[in-house]
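# could you work out the structure for the sequence below:
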Amino acid sequence: MRKKVNNMTNFRKILSLVIVFIFCIINMNAQEVLTIENAVKIALENNYEIKISKNNLKIDQSNVSIGNAGILPILTANIVDTNSLQNSSQTLQNGNVNTLDNAKNNRISYGVNLDWTIFDGFRMFARLDQLKELEKLGDEQLKLTVTTRISDVISTYFDLVQQQQQLSALDTTIVISNQRLALAQNRFSIGKASKLEVLNAQVDLNADKTSVLRQKELYKNTKTLLNQILARDLKTDYKVVDNTEINKQLLLPELTSLAEKQNPQLVTQIINRKISELQLKQIRANRYPTIRLNSGYAFVNTESSLGFTSQTSARGLNYGFTATLNLFDGFNQSRNEKIAKIQIENSQLLIEQQKLSLNSQLETSYQTYLTNLELIDLEEKNETIAKQNLDITLEKFRIGTITTLEFRTAQLNYVNAKVRNSNAQFQAKLSEIALKELAGNITF
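The predicted structure follows:
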């Protein structure tokens, strides 16, 4: 009977463990695993700044039309109805006087008018070209926004990877500190260690737990920040892929060549110079005559209660043209042209300034990139050495041949080595991102 009870108890324990195991699997599957590619995709779809830039580009695209440039004619329809009540008096040539109180007069006219500028010194064509350049400017501004936001996503994502790795390192420290505390308590219980050794182990364990809590806080806050950049529910829980792949093949000449062709900030300055040149063309157009064609068809009907005629009406077509030429405007034309030329000169200076700044950033960022690559190799070796040292120190501590202080030093050296290795990989990734962003080539 007792055997059956024991079997039943064991069965219940096994069943409970199976249920807990299944529950853990369900929880693990419920948590989203966010890849860097998915993070970038979500940002491109949801980020508010990218959406606003896309809408601004749509506005610029809508503005590119021959009608907005002034090339097409303007056709208007109008109707005018005028009424009056007057006390009227008329004295005729023969001396007779006609009077009428509350004499009603009515005049109604309606029709359509056409106004078409057929020549304005080529201003309309320069305006159309300027609208096209403004569209290109909007496109580059969208690229700049997308590049900046993707850079933010990638940087924050790999910051989470680094923090996740550091959290794992601190968890490992907790395990080691627990082992150390258990060994100290066992040695104290058999009289081979003092109470001080147990207390020191407990203090160090508590310090490690504090570090873990701080790291968890930072990790959760960074996850919230990434959710904000992705413009989704801030409480969305997820895990990042614990892998930092670094492109170690970047070359400065190739990056410089790409930057000169597609860096959004540099391309923006080049487009601004073109816009300034087209603005000068529009100003110079004022030196030429402006010719407009005008035409219309109108109907006019007039009714009068007093006078020689009680009603008149007319309808028909009118047409003609207008030509104007600015002869003197107080030297404003020369002044405006001079200012436009200075703006073109400033645009060229901004291009040269941007090129110099871009090359400087590429040089410094590339040197940082090379340094970080060397640090990765160095810190990987340091972590391996620190792990071997910790394993040896732990065995010596078990048999009591080293002091608590020596063991704690080896433990901290290992944790610090893992943290430095993780940080070196993160810094190298940031350098890679910075270089690609400057080259206008940050894509996933």
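
# going by C-alpha atoms from here, please, whenever you check contacts or count neighbours.
Noted.

# wait, doesn't Glu140 sit right on Pro264?
Yes. Glu140 lies in contact with Pro264 (CA atoms under 8 Å); the separation is 5.6 Å.

# joint contacts of those two?
In terms of CA atoms under 8 Å, 6 or more residues apart in numbering, Glu140 and Pro264 are not both contacted by any residue.

# dump the residue contacts of Asp101.
By CA under 8 Å, 6+ apart, Asp101 lies in contact with 86-88.

# between the residues you listed, which is nearest Phe331?
Gln86 (51.4 Å; CA to CA).

# in three-state terms, label that closest one for me.
For Gln86, the assignment made with DSSP: H, G, I helix; E, B strand; the rest coil gives strand.

# neighbours of it, how many?
Each residue near Gln86 was counted by other CA atoms under 10 Å, and the total is 12.

# ok, so what distance separates it from Leu131?
Gln86 sits 55 Å away from Leu131 when distances are taken as CA to CA, to the nearest Å.

# then Lys239?
To Leu131, Lys239 is 46 Å away according to CA to CA.

# of these two, who's got more company?
Per other CA under 10 Å, whichever of Lys239 and Leu131 has more neighbours is Leu131, with 23 against 15.

# residue contacts, the closest residue to the more buried one other than its chain neighbours?
Take Leu131 and drop its neighbours on the chain: the residue closest to it by CA to CA, 6 or more residues apart in numbering is Val64, 5.3 Å away. Val64 makes contacts with 128, 131-132, 135, as judged by CA under 8 Å, 6+ apart.

# just name whatever secondary elements the strand or helix carrying Thr268 is in contact with.
Per DSSP states H and E, Thr268 falls inside helix 264-284. If you count contacts as 3 or more CA pairs under 8 Å, 6 or more residues apart in numbering; DSSP states H and E, helix 264-284 packs onto helix 123-189, helix 332-399.

# need the winner for burial among these.
Comparing the helices and strands packed on helix 264-284 by mean neighbour count (mean count of other CA atoms under 10 Å), helix 123-189 ranks first with a mean of 20.

# before we go on, could you also do this sequence so I can check it against the first one:
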Amino acid sequence: MKSINLKVVVISCFIFTNSLLSFGQDEFLSRSEAIALTLNNNYGIAIADNNVLVSENNADLLNSGYLPTVFGLAGMNYTVEDQRTDRDDGESFVLEGAQSESYNASVNLDYTLFDGLGRLYNFKRLKESYNLSKLEARETIENTMLQLFSVYFEVARLTENVEILEQTLEISKNRVKRAGYQFDYGQNTKLEVLNAEVDVTNDSINLMNTRQSLLNTKRDLNVVLARDLKLNFNVDTLVSFIPKLELESFLEMAKENNVRLLQSNSNIALSEYDIRISKAQFLPTVGLTGSYGWNESISPASAFFTGSTRQNTGFQGGLNLRWNLFDGGSSITQLKNAKILKDNQILLKQQIEIEVQRDIANALGNYENLIAVYNIQEQNVVTNKNNFERSRERFNLGQITSIEFRQAQINLINAETNKNLAKYEAKLAELQLLQQVGQLLNIQF
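I've put the predicted structure just below:
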């Protein structure tokens, strides 16, 4: 299975619901589109996916040590030398510039028949390393998803705040007009007009600042999506929460799905393979060798023999055994250290289990608290809307001052913006809880 499938499986959960519009126009960026763009474009995810590909290549049969080694050899030697041979009868034979030549070529094979099962456990270790790399990639994707929605929800919050401030500014502008008419007809003083104009100025500045913050946050989101920073878009401001029963079922399976616990289990398995690989060094290694070769040698004439040419062609095979009876103690030390490292991984898992329990409890507590705050803020908006409408009626009838009306308006603005903040904080807390229970990538956004 290609590592890219890790992303494909996740992307399949999030289908594009709206096509992208041309450059320069505001597009509607749904959550599913944002997720798909992030999975496809984000640099951190791309790097994690490449790491998975490397681990997958390492865990392949070609890197297992189970296949033989086949290699070719070829060579030649050329010698020019002066030879002098003294015979028993007192005569000497001198040969100047005697030339000798030899050529060889062969195809060779080396294969390990048995290495104390070290090859087997090393191959299993590579497979487990591949599984660990997928878990690490999953953790990267989860963290990136939280980063994505943290920025996405901030864009949504600021978008709603802009709408609130636009409505507030429109009300303040109408108030300036009304105050101006009343002043023209002598129904109020210039002070009322000036107060209304000051409120318009403040509302305009607040709107301008919020719009600028919105533009900046949209650029932040484009960075996460790894796309053109100039692209403008609108986001989905509707938020729904997971039913309580479904969330409880996720909590029950948290221990089996939390990515940190799964990584700790994988690290313990790797430590166990390291121990077995170390033990394999105490057993013999049996190897098989074979070759098919050709040799040719050309010898010059000598005092007793004429020059000759000799050729050899044929197969050669052999079986060898190597057993390190004592290697200075390095194998024993390696085995002892491997056992200690496994103990460390077990202790680390116990620590992670406690930390995960704490993180889940904290995430659940934060989520429940923020949901309660959001519900309170919703009711607070209803109350402040009623208060504002009554204050506006009384202000129009001249029963309250502009200062009292403005206070009711500010209270409504604060209530609505606080509700928006509570809504997106609660949703982000829900996603953080889903990450802790290992379900962040398994839900529909």
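
# before we move on, back to that, just tell me what the residue nearest to Leu131 of structure 1 corresponds to in structure 2.
Counting by TM-score structural alignment, Val64 of structure 1 corresponds to Ala59 in structure 2.

# likewise for Thr322 of structure 1?
For Thr322 of structure 1, the aligned position in structure 2 is Asn320, judged by TM-score structural alignment.

# could you check how many residues crowd around the corresponding residue of structure 2 for Leu278 of structure 1?
Matched to structure 2 by TM-score structural alignment, Leu278 of structure 1 sits across from Tyr273. Counted with other CA under 10 Å, the neighbours of Tyr273 of structure 2 add up to 23.

# from Thr401 of structure 1, how far off is Ile385 of structure 1?
According to CA to CA, Ile385 of structure 1 stands 21 Å off from Thr401 of structure 1.

# same check, this time on Val203 of structure 1
Shown here: Val203 of structure 1 relative to Thr401 of structure 1, a distance of 22 Å by CA to CA.

# quick one: which of those two has more around it?
Using other CA under 10 Å as the criterion, Val203 of structure 1 and Thr401 rank with Val203 on top: 14 against 10.

# next, that one: secondary structure please.
helix.

# give me the aligned partner of it over in structure 2.
By TM-score structural alignment, Val203 of structure 1 lines up with Val198 in structure 2.

# can you add distance to Ala424 of structure 1 and give the helices and strands packed on helix 264-284 of structure 1 back as TSV?
Shown next, in TSV, are these (distance: least, CA to CA, whole Å):
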stretch	distance to Ala424 of structure 1
helix 123-189	9
helix 332-399	5
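
# nearest residue to the residue nearest the centre of structure 2 in space, ignoring adjacent ones along the chain?
In structure 2, the C-alpha nearest the mean C-alpha coordinate belongs to Thr140, at 2.6 Å (CA atoms, centre = their mean). Distances taken as CA to CA, 6+ apart place Ile45 nearest to Thr140 of structure 2, at 6.5 Å, with adjacent residues excluded.

# that neighbour pairs with which position in structure 1?
Aligned by TM-score structural alignment, Ile45 of structure 2 pairs with Ile50 of structure 1.

# Val70 of structure 2: neighbouring residues, count only.
13.

# aligned to it, what sits in structure 1?
Val70 of structure 2 maps onto Leu75 in structure 1 when the alignment is built from TM-score structural alignment.

# that match belongs to a strand?
Yes. Counting by three-state DSSP, Leu75 of structure 1 falls inside a strand.

# residue contacts, it?
Going by CA under 8 Å, 6+ apart, Leu75 of structure 1 touches 112-115.

# please repeat the previous calculation with a cut-off of 10 Å.
Residues in contact with Leu75 of structure 1 (CA atoms under 10 Å, 6 or more residues apart in numbering) are 112-116, 294-296.

# what does Leu95 of structure 2 give?
Neighbour list for Leu95 of structure 2: 81-85, 300-303 [criterion: CA under 10 Å, 6+ apart].

# can you do 6 Å?
Going by CA atoms under 6 Å, 6 or more residues apart in numbering, Leu95 of structure 2 touches 82-83.

# name the SS class of it, please.
On the three-state scheme (three-state DSSP), Leu95 of structure 2 is labelled strand.

# now do it against Asp86 of structure 2, distance only.
Distance, Leu95 of structure 2 to Asp86 of structure 2, using CA to CA: 12 Å.

# ok, Leu262 of structure 2 next?
83 Å.

# excluding residues flanking it in the chain, which one is nearest Asn312 of structure 2?
Excluding its sequence neighbours, the residue lying closest to Asn312 of structure 2 (CA to CA, 6+ apart) is Asn295, at 5.0 Å.
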